[in-house]
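Visitor: could you look at this predicted model? Sequence included:
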Amino acid sequence: MRTLTLVRRVAPLILLLVVLAVLTVRAAEQLDNQDTYFHLRFGHELLGEWSLRDPGSVSSFATADWVPTQWLPQITMAAVEDRAGLAGVAWLSGLAFLALALTLYVVARRRVEPLAAAPLTALALVASSSGLSARPQVLSYLLVAVTATAWLAAARSGRTPWWLVPLTWVWACCHGMWPVGLAIGGVAVLATALRPDRRWDRVARGAAVVALSGLATLVTPVGPRLLGAVVAVDERREFFSEWGRPDPGDPRLLALLALLLVAAAALAWRGTDGPRGPRTLRGLRESPDLTALGLLVLAGGCTVASGRTVPVAAALLVPVAATALHRHLGDRPAWTRLEQVVVLGGVALALPVLAAVVPHTADEPPARPAWTDPALAALPAGTPVLNDWNLGGWLMWRHPQLDPVMHGYGDTFTVEELRRNTDILALRPGWRTLVRETGVSYALVRPRSPLGRALVDDEGWRVLHRSPDLVLLKPPPGWM
């Protein structure tokens, strides 16, 4: 019995330490997500002359009337880069990863013991791993878990979570997924209204929190146009693969499926009466938690909606699954001194270790051919360059004097401009005319991409510099 008790207390803490170690190693890697670099460029522009309500554009080929939806972390990232370089950005990313892990564990631990909380945390982080990079969206995953926990707690206690109003204001300054928080609140209010023992004053207060949270997003420094920026994302989703349906073959979805099954089974199982009468485990004969059930449905919707919302589903499911399991496991045991030391000490140790490592592992962007920087730096300021889409973030960060045709920050492009970009890359009918209309002087593309092969083999563009993964081209006389 003593051995089982020791395993029950120590095994989940070992698992949590492994999770923290994996996240630390991941954060110490090179910043290879291209989106990181356009966030850094925008952050530097916002620290400079750009206005939050009327920003400029880093490309003359992106002319949409847009406003920043992630300005606060972008400015923070740029300020850290100014002082500590890319290594500092990598450390900041690691801080976000560890904060997410700690939040998920604490959220689960509020309702269940470590033996359940640690696996729930690990599963959620595996399911979310596609979205764990040096980007502001990690903050949204954290805030999804916090918001869901707040509404689940309100359903139990009857207390109104007014503090979610200022939290939503901060969220709206950090990332464009803040409407998920309003959706969570709406589901919770609806669940309260459907309870047999409903109290309409509680319903009204909950609805007021949701309404005030929505109004709070309209009074950020960006102003009311923030709402239009979020709505406009929907008309651009066809151009970005992460907004497409999740890949059923992605093994990370197994972790999300496990979370879904645990939460659904725990909510559905109410027990049965045996020959000696009702089962005695606490909570088996309680009515279903309608708030948890509603959030489970919302998480299911996020699971199938897009690849981008899979991590949102994972963050939602941790508090839902913990709440559902609590009905069967009973009251959680109090935090032990060992647990506090391991959890908080693990995070406290990981951060200085990461700070010592990243200057050696993440101080430079992914390697480019040796000719790239000198050749591009020699081009006159304002030179229009046709580029592969996934080179745009790095190009606009590394060589801000150039004028790239495309990059990954879709808000700055009109729908027509995004369609132009995809038509060029896919060599759809009329792509030559579209390239000529850009008036570009050079092309920086992948030599084995359809566009790279077509420009060199079919159109006769001259190769100025070439390497296995990158080529700089110039159109032949008269081609434009």
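Guide: Right, received. Where do you want to start?

Visitor: contacts, neighbours, all on C-alpha from now
Guide: Will do.

Visitor: what's near enough to touch Glu113?
Guide: Contact analysis of Glu113 by CA atoms under 8 Å, 6 or more residues apart in numbering lists Arg332, Pro333.

Visitor: can you tell me how far it sits from Tyr105?
Guide: Here Glu113 is placed at a distance of 10 Å from Tyr105 (CA to CA, to the nearest Å).

Visitor: spatially, which residue comes closest to the residue nearest the centre of the chain, not counting chain neighbours?
Guide: With distances taken as CA atoms, centre = their mean, Gln137 lies nearest the centre of the chain, 2.9 Å away. With sequence-adjacent residues excluded and distances taken as CA to CA, 6 or more residues apart in numbering, Gln137 is closest to His175, at 6.2 Å.

Visitor: for the nearest residue to Ile75 once chain neighbours are set aside, which residues are in contact?
Guide: Nearest-residue entry for Ile75: Gly43, 4.2 Å, with adjacent residues in sequence omitted and distances by CA to CA, 6+ apart. Gly43 makes contact with Trp71, Gln74, Ile75, Thr76, Met77, Ala78, Ala79, according to CA under 8 Å, 6+ apart.

Visitor: return the member of the residues you listed nearest to Val357.
Guide: Met77 (18.5 Å; CA to CA).

Visitor: now do that closest one against Ala64, distance only.
Guide: Applying CA to CA to Met77 and Ala64 gives a distance of 24 Å.

Visitor: got another, please set it beside the one above:
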Amino acid sequence: MSGADPQTAIHDTELDVQRSSGMVRWAPLVAFGVLLLGLARHAGSGISDPDTLWHVLAGDHLWDSHQFAGPDPLSRFTVEPWVLNQWLPELGMALANHLGGLAAVSWVTHVARVGVCLVIFVACRSVAGPLAAAFVASAAVLGTADSLSPRPQLVGFLLLGVVVLAWLRTAGDGRTRWWLVAVMWLWACCHGTWVAGVTVGAAVVVGLALDGRVSRRHLIRLGSVVAAGALVTAVTPLGPRLYESFATVRAVSPYILEWRLPTLTSPSVVVTLGLALAVPLLWWVARRRPDRVQLLLWLVGVGWGASSMRTVAIGAIILAPLAAQALDTALRRPRTVTTRSEAAVVAGAAVLSIALAAILAVGGPSDPQKVPAALDTTLSSLPAGTVVWNSDLLGGWLMWSHPDLAHTSDTRAELYGPAKARDYLTVIDARPGWEDPFDSVHPAAALVEERSGLATALQSRGWSVSGRDAGYVLLLRG
């Protein structure tokens, strides 16, 4: 040992440092790429979300009628006008189904899902190094997992990530990004989450004002971007009718599970809560006082994440770059510039994930999943116009597979109104007084969960079991 060459020892140490630095830089990116590849498996599982089918039908209706609002063409029992406030993705879903069936819808969904993941990563990477960015972006993807279903909201999440990234860059360079107004118009054509974009922009502008980092004249320009982005939502093809859906959804929200307060039984809620708590904790560890922009964005993210199960994903997306930057600061790692090699790794994983999803989607089921398809023959034998009192989770499938039957409910609860929402819960659980709202629609059949209170109550009234499948039972009036 005493004869060892000091220069050789130094060289070996430098190699170890380089290897360690390389691992820190590339391992998180590879892990994020593996996450993208893992998500592809969902494309091979078919369509099982109860909303997807009626979204496709909505797109078909719009292609044929060119009507963005009006009476509901899919159910005779709705009482509110149908306002197609998600019309642009619905047109896309209908087109995908026309070209390639539900397999194409499943694949397009995955493309949007990958887009959400990428924009979260880019937002994190814009303020943090690869280690913190990849780790936090992966966590944020888990925070959105409950909502990454085949619905137009995926487009809303993608545009939210774009808006968060743009406003973070504005907070850093002070540039007035007028193109955000066009993004807000596009967003208003896709999903009601556009409201979150307004709150993000307002938080950044107010934070810059409180920090005194820009002139009053510049603040007016930035504030104009936020105001114009909010106002431009009134000039979509729906016009002011776009805002009707907010009132109708709010009226029935107490009866919709997705609008209940977040619960810790959901992994997405736990992860998003972890992101929310990690940000101030990491600020404290790093002994760094956040500026007002960061603090207000944190409050906005926490507010959205805590509002309801439906908005947990919004909170995760807003909180992600804040958590990544705070983690990077706490680790005391300099934020390196994104290299072409780094971008190639992430982009390559995304392309591979999309290609794998295409293969899995083509080889996967082409019919709706988690529905009682074994009962198709019996349902098809019922006379046209037969009223079927059904679980709302099967409403989309019934209007898709059996449009000649009259289903009584579906997941578009806002169209049925709060009174019918209350009646539905009363009937499905066979609570006292369930007979009147049930008999008022004169059903000749019922298709409900096998273990529901209604299934038991109907059998006690003499209704006969015609068949069972996928946890549901079809009952016919005796």
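Guide: Perfect, I can see it now. What you see is a predicted model; the values in this text were computed from it and never measured.

Visitor: what does the superposition give as a TM-score?
Guide: Overlay of the two chains. TM-score (TM-score structural alignment, normalised by the length of the second structure): 0.91; 461 aligned residues with a CA RMSD of 2.0 Å.

Visitor: which elements pack onto the longest helix along the second structure?
Guide: Assignment by DSSP state H gives helix 87-125 as the longest helix of the second structure. Judged by 3 or more CA pairs under 8 Å, 6 or more residues apart in numbering; DSSP states H and E, helix 87-125 of the second structure is in contact with helix 6-39, helix 52-65, helix 130-144, helix 153-173, helix 312-331, helix 340-363.

Visitor: in the first structure, what residues pair with that helix?
Guide: Helix 87-125 of the second structure corresponds to residues 71-109 in the first structure, going by TM-score structural alignment.

Visitor: what does the residue nearest to Ile75 of the first structure align to in the second structure?
Guide: Gly43 of the first structure maps onto Gly59 in the second structure, by TM-score structural alignment.

Visitor: what about the alignment partner in the first structure of Ala323 of the second structure, how many neighbours?
Guide: Residue pairing (TM-score structural alignment): Ala323 of the second structure is matched to Ala321 of the first structure. Residues near Ala321 of the first structure, counting by other CA atoms under 10 Å, number 28.

Visitor: how near is Ala321 of the first structure to Arg111 of the first structure?
Guide: From Ala321 of the first structure over to Arg111 of the first structure (counting by CA to CA), the distance is 9 Å.

Visitor: also Arg156 of the first structure?
Guide: Distance from Arg156 of the first structure to Arg111 of the first structure, by CA to CA: 12 Å.

Visitor: now Pro311 of the first structure: closest residue in space, sequence neighbours ignored.
Guide: Ser128 (4.2 Å).

Visitor: and the aligned partner of the one you found in the second structure, how many neighbours?
Guide: Matched by TM-score structural alignment, Ser128 of the first structure corresponds to Thr144 in the second structure. Counted with other CA under 10 Å, residues neighbouring Thr144 of the second structure total 27.

Visitor: OK, contacts around the match of Ala323 of the second structure?
Guide: Contacts of Ala321 of the first structure by CA under 8 Å, 6+ apart are Leu120, Leu259, Leu260, Val262, Ala263, Ala264, Ala266.

Visitor: try Thr149 of the first structure
Guide: Val107, Pro319, Val320.

Visitor: out of those residues, who has the most neighbours?
Guide: Pro319 (36 neighbours).

Visitor: surely the residue nearest to Pro311 of the first structure and Arg308 touch.
Guide: No. Using CA atoms under 8 Å as the test, Ser128 of the first structure is too far from Arg308 to be in contact (9.4 Å).

Visitor: look up how far Asp35 of the first structure lies from the alignment partner in the first structure of Thr426 of the second structure.
Guide: With TM-score structural alignment defining the correspondence, Thr426 of the second structure maps onto Asp423 in the first structure. According to CA to CA, Asp423 of the first structure and Asp35 of the first structure sit 21 Å apart.

Visitor: which one's more surrounded, the two?
Guide: When neighbours are counted by other CA under 10 Å, Asp35 comes out ahead of the other of Asp423 of the first structure and Asp35, with 20 against 17.

Visitor: so the closest residue to the more buried one other than its chain neighbours is in which element?
Guide: In space, and not counting its chain neighbours, Asp35 of the first structure is closest to Gly393: 5.9 Å by CA to CA, 6+ apart. Here Gly393 of the first structure, judged by DSSP states H and E, is contained in helix 392-398.
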